[in-house]
Structures are given as structure tokens and as C-alpha cells.
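Participant: Give me a model of this one.
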Amino acid sequence: MNLAMDKAALEAFLARDFPQVGDDFVLEEVTPMVVRVRMPVAERHLRPGGTVSGPSMFALADVSIYLAILAMIGPKALAVTTNCSIDFMRKPAADRDLICDARLLKLGRVLAVGDAMIFSDGLEGAVARAGLTYSIPPT
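Facilitator: Below is the predicted model of the structure:
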């Protein structure tokens, strides 16, 4: 399988089409059907009790699967999440970046299904796991 968009193309797409979140995520690796995305944890991502909020972890999983899809099909801004299930398994460290390893399990003409594993940088074991389904717009 060949990439339709490489790391540089995905970064340019995010900066151009999603400037409101472009600075929240750092694309670290892009290979066919797989991406690694880092979210530098900031004060705005924390909830009371000193842990990263669930919505912040969801955003990381969602953006990661979205980028994995675009890497394969090209710049389709209207691909949208149709389903997400997320399991929060451990408390992430508030002083460490989150890293998401996202893998596409199925990439069809109209649907894509992916799995996102989220880790606190440098700590053992995943802090969350999400399964997402995306609808891909017709060409």
C-alpha cells in the first residue's frame, strides 16, 4: 500500500484546514495504515485531580485516526467520525505528553475502522484505547 499523503503533506493540511487545532498535535510518524501522534499536555488539557481530561484524550484518538485515513486516501476534509468507543484504563501523568499509536483495521470505499492506543510518554502500559469508525465522502 502506498501513502497518498506523507508527513509533510498531512502537516500542511492540518495547518491550512484545521488551524484551530494544528498546534495541539505533533505528527511523529506516518507509514501505510499507521500514524503516531503526540499531544503536548498543557494546563488546558487537565481536569481537577491533576489528570488529563477524557475529551483531550478523545481528541487525540480522533485526530490520529483521521490523519491515518488521510494518509491513505488523500485530503478529504469531509471524512467524519461516525462512531467512537473509548476505554480509559489508567490515569495519565499530567506532566508527560500523550502519544497515540493509531492503526487502520479496515479501509473501505465508504467506511474506515481504526484502533487508537494512547500512552503517557515514558510510562508503561496504555492509558486509553479507542475504536473509531469514519465515513468517507464519495469521490
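
Participant: From now on I want contacts and neighbour counts done on CA atoms only, so please keep to that.
Facilitator: Noted.

Participant: isn't residue 22 right next to residue 12, touching?
Facilitator: No: applying CA atoms under 8 Å as the test, residue 22 and residue 12 come out as separate, 9.2 Å apart.

Participant: how far away is the residue most central in space within the chain from residue 58?
Facilitator: Using CA atoms, centre = their mean, the residue of the chain that lies closest to the mean C-alpha position is residue 64, 1.6 Å off. According to CA to CA, to the nearest Å, residue 64 stands 10 Å off from residue 58.

Participant: that's a helix at the residue nearest to the centre of the chain, yeah?
Facilitator: Yes: assessed with DSSP: H, G, I helix; E, B strand; the rest coil, residue 64 lies in a helix.

Participant: Could you also give me the structure for this second sequence? I'd like to compare it with the first:
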Amino acid sequence: MAVKMSAQELMDFMAREFPQVKNDFIVEDVRDMGVTVRMPVADRHLRPGGTVSGPSMFGLADCSIYFAVLAMIGPKGLAVTTNCSLDFMRKPEAGRDLIAECKLLKLGRVLAVGDVLIYSEGKPEPVARATMTYSIPPN
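Facilitator: As a prediction, this is how the structure comes out:
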């Protein structure tokens, strides 16, 4: 299956369809069955103790899978999360952006399953891992 949306097309889609989060994530790379997404960490993402909050990391993981699915199927705004498992493994650093490396494991007619590893920029060990399932709307 060929990639149907570029990084810029995904960003333009988000600006149109989800303007409330259009500046929260940057699609840096799109490839067959995967994407790389950056979340510029700001004060609003932090929790006490100087770490990035769980909800912020969930948002990054969720949007990364969404971007990967749309990159493969095209601009279908009604694709939705149906399941999520998120493991927090290390404390992300407050002064570093988060980088999500997403890979789709299955892309079917109705469901897509993907894995996301989240890193603090410049650090080799992941800070979180997510597995998500998305429901794909009918054509």
C-alpha cells in the first residue's frame, strides 16, 4: 500500500479539522506504515516535579497513530481510537521535545493497530510505549 498523505498534507489536515491542536504536534517524517512526530514541550505540558504529564504523552501517541493511519488511507477525519495501552517507562525531561516513532502493525479495512515509542529528544531510551487500535470509517 502506498503512502497517500505527506507530512505537510497531514499538518494542513489537522489545521483544518482540529485547529485546537494544530500547533501541538509536528509531523517530521512519513513513510510506509509509519510516521515520526514531534511535540514541542511547553509549560502547559508539565506536571509538578518537572516532568511531562501523562495526558500530554497520551495525546502525542494518539495523534501519531492517527497521522500514520491517515497517511496510509487518506484524509478520513472520522477514524477514531478504540483501544489504548500506554506504559510510562522513564521520566521525560521537561526541557526537551518529545519525539514519537510510530509504526502501524496492521492496517485492515476496519481496524488499524500501531505501536508508538516516545523519546525525550536526544536520549536513546524511550520514556513511554503505546499500543493503540483505531477504527477506520467505511468508504
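
Participant: I'd like to know how far the residue nearest to the centre of structure 1 sits from residue 48 of structure 1.
Facilitator: Taken as CA to CA, the span from residue 64 of structure 1 to residue 48 of structure 1 is 25 Å.

Participant: what's the answer for residue 98 of structure 1, then?
Facilitator: Distance, residue 98 of structure 1 to residue 48 of structure 1, by CA to CA: 18 Å.

Participant: Of those two, which one has the most company?
Facilitator: residue 98 (25 against 7; other CA atoms under 10 Å).

Participant: which residues does the more buried one contact?
Facilitator: By CA atoms under 8 Å, 6 or more residues apart in numbering, the contact list for residue 98 of structure 1 reads 38, 39, 40, 41, 92, 118, 119, 120, 121.

Participant: OK, contacts around the fourth one?
Facilitator: Think residue 41 of structure 1. 52, 94, 95, 96, 97, 98.

Participant: okay but residue 94 of structure 2 is in contact with residue 51, surely?
Facilitator: Yes: the criterion here is CA under 8 Å, and residue 94 of structure 2 meets it with residue 51 at 5.1 Å.

Participant: In space, what's closest to residue 58 of structure 1 - neighbours in sequence excluded?
Facilitator: residue 86 (7.4 Å; CA to CA, 6 or more residues apart in numbering).

Participant: residue contacts, the one you found?
Facilitator: So residue 86 of structure 1 contacts 58, 128, 129, 130, 131 (CA under 8 Å, 6+ apart).

Participant: In strands, which of those residues fall?
Facilitator: If you go by DSSP state E, the contacts of residue 86 of structure 1 have 128, 129, 130, 131 in strands.

Participant: And residue 22 and residue 12 of structure 1? Which one has more around it.
Facilitator: A count of neighbours by other CA under 10 Å puts residue 22 above the other of residue 22 of structure 1 and residue 12, at 16 against 13.

Participant: For structure 1, which segments count as strands?
Facilitator: Using DSSP E, the strands found in structure 1 span residues 26-31, 34-39, 46-47, 51-52, 80-88, 98-107, 111-120, 126-135.

Participant: Does anything pack onto the last one? Which helices or strands?
Facilitator: The contact analysis (3 or more CA pairs under 8 Å, 6 or more residues apart in numbering; DSSP states H and E) places strand 126-135 of structure 1 against helix 54-73, strand 80-88, strand 111-120.

Participant: how about TSV for the ones you listed, with distance to residue 33 of structure 1 added?
Facilitator: TSV is the format used below for those (distance: least, CA to CA, whole Å):
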stretch	distance to residue 33 of structure 1
helix 54-73	6
strand 80-88	17
strand 111-120	9
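
Participant: Please report the distance of the residue lying farthest from the centre of structure 1 from residue 58 of structure 1.
Facilitator: Computed with CA atoms, centre = their mean, the residue of structure 1 farthest from its C-alpha average is residue 49, at 24.5 Å. As judged by CA to CA, residue 49 of structure 1 and residue 58 of structure 1 stand 18 Å apart.
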